[in-house]
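Novice: give me a 3D structure for the following:
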Amino acid sequence: MKRLRRHIPEEIVILILQRLPPKSLLRFRCVQKSWYHLIQSPWFITAHANCQKKYLLVGSNHSRWSYFNSFSLSLRFDEAQCKEYYRIHQQSEEYYRIHPEEDHRFLSKVQWYAASHGLICYTCAYLEDEFGVFLWNPAIRKIKILPDPPQRGGATAWLTLAFGFSQKANDFKVVKILDNYQTIVVEVYSLNTHSWKTISNDNLIRTYRLSENNWVFLNGTAYIFGSSRKDFQPIIVSYDTDSDIMSEISTPHTWETHFFHIHRSIRVLNDSLVIFTGNPDECSFNMWVLQQGSDTNKFFWEKKINVDLGGLNSSCWDVFALRSNGELVLRESSENELVSYDAEKDEEKDFADSWDQWFESGRKLPLWIDSFSESLVLINT
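Specialist: Sure, this is the predicted structure:
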């Protein structure tokens, strides 16, 4: 190895290591001390994450927020047939008897989960009725237990949770919005500080009903779909975790007359916030992209595409997911079928006609799909 490395510049070695999967790098830490310190350094972890391939994280539960005892996810290649890369699931009781060092309590009775930049954030009941929040890196099999948030107990109701990465702060954030029946509280967890902070913004949030599942996290900001308590008009509430500023964004005006529910209609595409609106009678939908105006505090919606689904012979298609190549994954509810759709070329493409029958209760299709890439985050915990 030393003789070989004399002919390979150090910078080339680093570039090669950045493109290897985390599982290989865990082994390569044993090659020599300099590699050990390099692979665990913060700058290498960031550089490595930027070089990793994007996959599709596929779940078999109905939504991000639903109580289930079996935590079963599948990481798949983002290709036509979505072949499985590896399975992420709760191990058997026999496995934990052989590997007592792995605490299975933290992967049981999962209530909610979300994924971002190689980490999965989830909540579960690990001690009878005691619920906790956890960060999990399945690629390196590391779990971090978050400290108890400031607001706990039966008198507190969660309105919504959001999780994501802030590029500006180089930090993972968990946003938790609660109603303790006296005031509304926003709690934000930072992985860098491993602590929670509390922000009150009662006047704004009490004006709206917030969705549990219809949210995205983009550039350090959580965008949560909601509706006005007064006239039920749709609205998006945003919370910037870098500035701790909460604001509201109006939705496209067409929603007032042509809105119908499309599964998880708020999306992120090419680092932009995207909303889908549609008219079921016309079997079509529009894609709107949030753009920033000349004033940095002003935003407007630009309609990018109009998609006529009549050629798919169904009026029951949902925009189910977005792929890394920009194509839409459409789900036909009555036929149990998924289609990859290139909206710009108006082309329907083959997409995963077999899901290996790994879903429970005989289901043929996944019920949750999101983008995912592996990382080394939490390697030093």
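
Novice: switch to C-alpha atoms for all contacts and neighbour counts from now on
Specialist: Noted.

Novice: number of nearby residues for residue 7?
Specialist: 8 (other CA atoms under 10 Å).

Novice: gap between it and residue 17?
Specialist: Using CA to CA, to the nearest Å, we find residue 7 at a distance of 16 Å from residue 17.

Novice: now do residue 322
Specialist: Separation of residue 322 from residue 17 (CA to CA): 29 Å.

Novice: try residue 111
Specialist: Using CA to CA, residue 111 is found at 36 Å from residue 17.

Novice: next: residue 112.
Specialist: Where residue 17 is concerned, residue 112 sits at a distance of 34 Å (CA to CA).

Novice: before we move on, what about residue 6?
Specialist: According to CA to CA, residue 6 and residue 17 sit 16 Å apart.

Novice: tell me which of those two has more neighbours.
Specialist: Higher neighbour count among residue 6 and residue 17: residue 17, with 20 against 9, using other CA under 10 Å.

Novice: quick one, helices of this structure?
Specialist: 2-5, 10-18, 22-28, 33-39, 42-50, 93-98, 202-205, 255-258 (DSSP state H).

Novice: out of the ones you listed, nearest to residue 331?
Specialist: Among the helices of the chain, helix 255-258 comes nearest to residue 331, with 20.3 Å by CA to CA.

Novice: what sits up against that closest one?
Specialist: Helix 255-258 is contacted from outside by 233-234, 277-279, using CA atoms under 8 Å, 6 or more residues apart in numbering.

Novice: to compare with the earlier structure, here is another sequence to fold:
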Amino acid sequence: MQEMSKARTDLPEMLVMEILSKLPVKSLTRFRCVCKPWSSSFQTPHFITQHQQNNLKNNNLNLLLKRCNGNTRDDIHYFSQLYTEKGQNFSVKQNIHLPFFENCWYAPEVDGPCNGILCLHDAGKAALWNPSTREFKILPPSSVQRPPSVDSISFGCLGFGYDSQTDDYKVVRFVTNYFEENEDEGLMADWIHQVELYSLKSDSWKEISVPDVHVYGSPLFNNSVDGSYYWQAISNSDYLILSFDMVNEKFSTLPLPEFGGTLAQYYLQLLDFNGVLGAIFYPREGTDKSFDLWVMNGSWTKQFSVESVPGVERPLGFWKNGELFLESSDHELVLFDPSTQELKNLGIHAYRETMQIIAYVESLVPINGRPEHEERMIRRPGAPN
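Specialist: Here you go, the predicted model:
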């Protein structure tokens, strides 16, 4: 400790902080015990931002894999922390179980990451999670008033993003209120839509205006791009994209790319592609898939095409050098390199269509939650893949 204190006096404090901002969160967590000034500095907005920017600059990506091993209520969804050796070999470092979502059938759905934070949700249950600091926050129940005489409530699509003007993290959620009316002894169904918005700063929900479109689909990728969140939507039988600006809290729409097909023939997934909105299309039928990526830069342009990848079902995400994670027809995780056309089986499997890849950079952003262990979250060393 004396040697460390002496070393600190030999270096300007600004340089010390710059060096520390390049370290992993795990190291910084240990170093909080070195001295109170360090502990305080690690919690300042300047240090948090500098640490995150260093990770982005160096492309220090971490991988989580959401998966399930079956299709019954006894087969719980969980997360696997993937470890890479020199960027080549992938293995399961830890398996992470979240008791808060244990009784959910398909959950949790994942939105993000947004500055290293994930939003997990199923039905009316939602939580924020920083897997780097291991902080977990269960969102409070909505305080939005429901219409009178509601028979049931359905929580639909959700979006998660960052308001840079107020330094706030927000969750927007679509809600449908169902009614059953008895007319002439026959039951008739009716419904009223609502949209509610959660603010982390106020830790509360409020009601906002409902857009005149229907949103649908579960995202495989991160749909939060530069302060806006994007959904697939339909209006008067026309397919389009709905966006929500986290700063001004307004909805707007934009058209789909003219990709030369129909959504009856192709799946569509929206994503953040290097800081701009992307749209990836791939065929619904067959196991020899092609993938077309379009990006929005004022107008839609095709970024690239990948032709005829054999034995795969769907895309899961991009890796550091443009490689594409895919789910194989055998429901294993594979990595495809478009430059070499090489398809590499990573030996990691899951029950069909339960896999989701989350690539994120480490973040010190606080979410005013509790440590994982206080929420009974369990991390176990990775078993064989």
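
Novice: re earlier: who wins for proximity to residue 171 of the first structure among the helices of the first structure?
Specialist: Nearest of these to residue 171 of the first structure, taken as CA to CA: helix 42-50 at 10.6 Å.

Novice: that closest one vs the second structure, mean deviation?
Specialist: Here the mean offset of helix 42-50 of the first structure against the second structure after fitting is 2.2 Å, by mean CA distance after the TM-score superposition for the first structure.

Novice: from what I can see residue 162 of the first structure touches residue 174, true?
Specialist: Yes. If you go by CA atoms under 8 Å, residue 162 of the first structure and residue 174 touch, sitting 5.8 Å apart.

Novice: run a quick neighbour tally on residue 37 of the second structure.
Specialist: Neighbour number of residue 37 of the second structure under other CA under 10 Å is 10.

Novice: gap between it and residue 237 of the second structure?
Specialist: 59 Å.

Novice: now residue 225 of the second structure
Specialist: In terms of CA to CA, residue 225 of the second structure sits 26 Å off from residue 237 of the second structure.

Novice: which of the two has more neighbours?
Specialist: Taking neighbours as other CA under 10 Å, residue 225 of the second structure and residue 237 compare with residue 225 leading, 22 against 9.

Novice: so what does that one match up with in the first structure?
Specialist: Mapped onto the first structure by TM-score structural alignment, residue 225 of the second structure lines up with residue 218.

Novice: so its match touches residue 268, yeah?
Specialist: Yes. In terms of CA under 8 Å, residue 218 of the first structure counts as a neighbour of residue 268; the distance is 7.3 Å.

Novice: quickly list what's touching both of those two.
Specialist: Residues touching both residue 218 of the first structure and residue 268 (CA under 8 Å, 6+ apart): there are none.

Novice: so what's residue 156 of the second structure up against?
Specialist: Residue 156 of the second structure makes contact with 123, 173-176, according to CA under 8 Å, 6+ apart.

Novice: any idea how far it lies from residue 85 of the second structure?
Specialist: 39 Å.

Novice: dead centre of the second structure: give me the residue that sits there.
Specialist: Nearest to the geometric centre of the second structure sits residue 112, at 2.5 Å (CA atoms, centre = their mean).

Novice: enumerate every residue touching that one.
Specialist: Per CA under 8 Å, 6+ apart, neighbours of residue 112 of the second structure: 118-119, 160-161, 222-224, 358.

Novice: same thing but at 7 Å, please
Specialist: 118-119, 160, 222, 224 (CA atoms under 7 Å, 6 or more residues apart in numbering).

Novice: and what of residue 120 of the first structure?
Specialist: Residues in contact with residue 120 of the first structure (CA under 7 Å, 6+ apart) are 113-114, 135-137.

Novice: just the residues you listed now: which is nearest residue 70 of the first structure?
Specialist: Among those, residue 113 lies closest to residue 70 of the first structure (CA to CA), at 12.6 Å.

Novice: which residues of the stretch 1-150 of the second structure fall in strands?
Specialist: Remark: strands assigned in the stretch 1-150 of the second structure by DSSP state E, counting those that start in this stretch are 61-67, 78-85, 89-97, 109-114, 117-122, 125-130, 135-138.

Novice: still on that earlier bit, what would the contacts of residue 156 of the second structure look like in JSON lines with distance to residue 206 of the second structure and neighbour count?
Specialist: Shown next, in JSON lines, are the contacts of residue 156 of the second structure (distance: CA to CA, whole Å; neighbours: other CA atoms under 10 Å):
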{"residue": "123", "distance to residue 206 of the second structure": "18", "neighbour count": "17"}
{"residue": "173", "distance to residue 206 of the second structure": "10", "neighbour count": "20"}
{"residue": "174", "distance to residue 206 of the second structure": "12", "neighbour count": "18"}
{"residue": "175", "distance to residue 206 of the second structure": "12", "neighbour count": "21"}
{"residue": "176", "distance to residue 206 of the second structure": "15", "neighbour count": "17"}
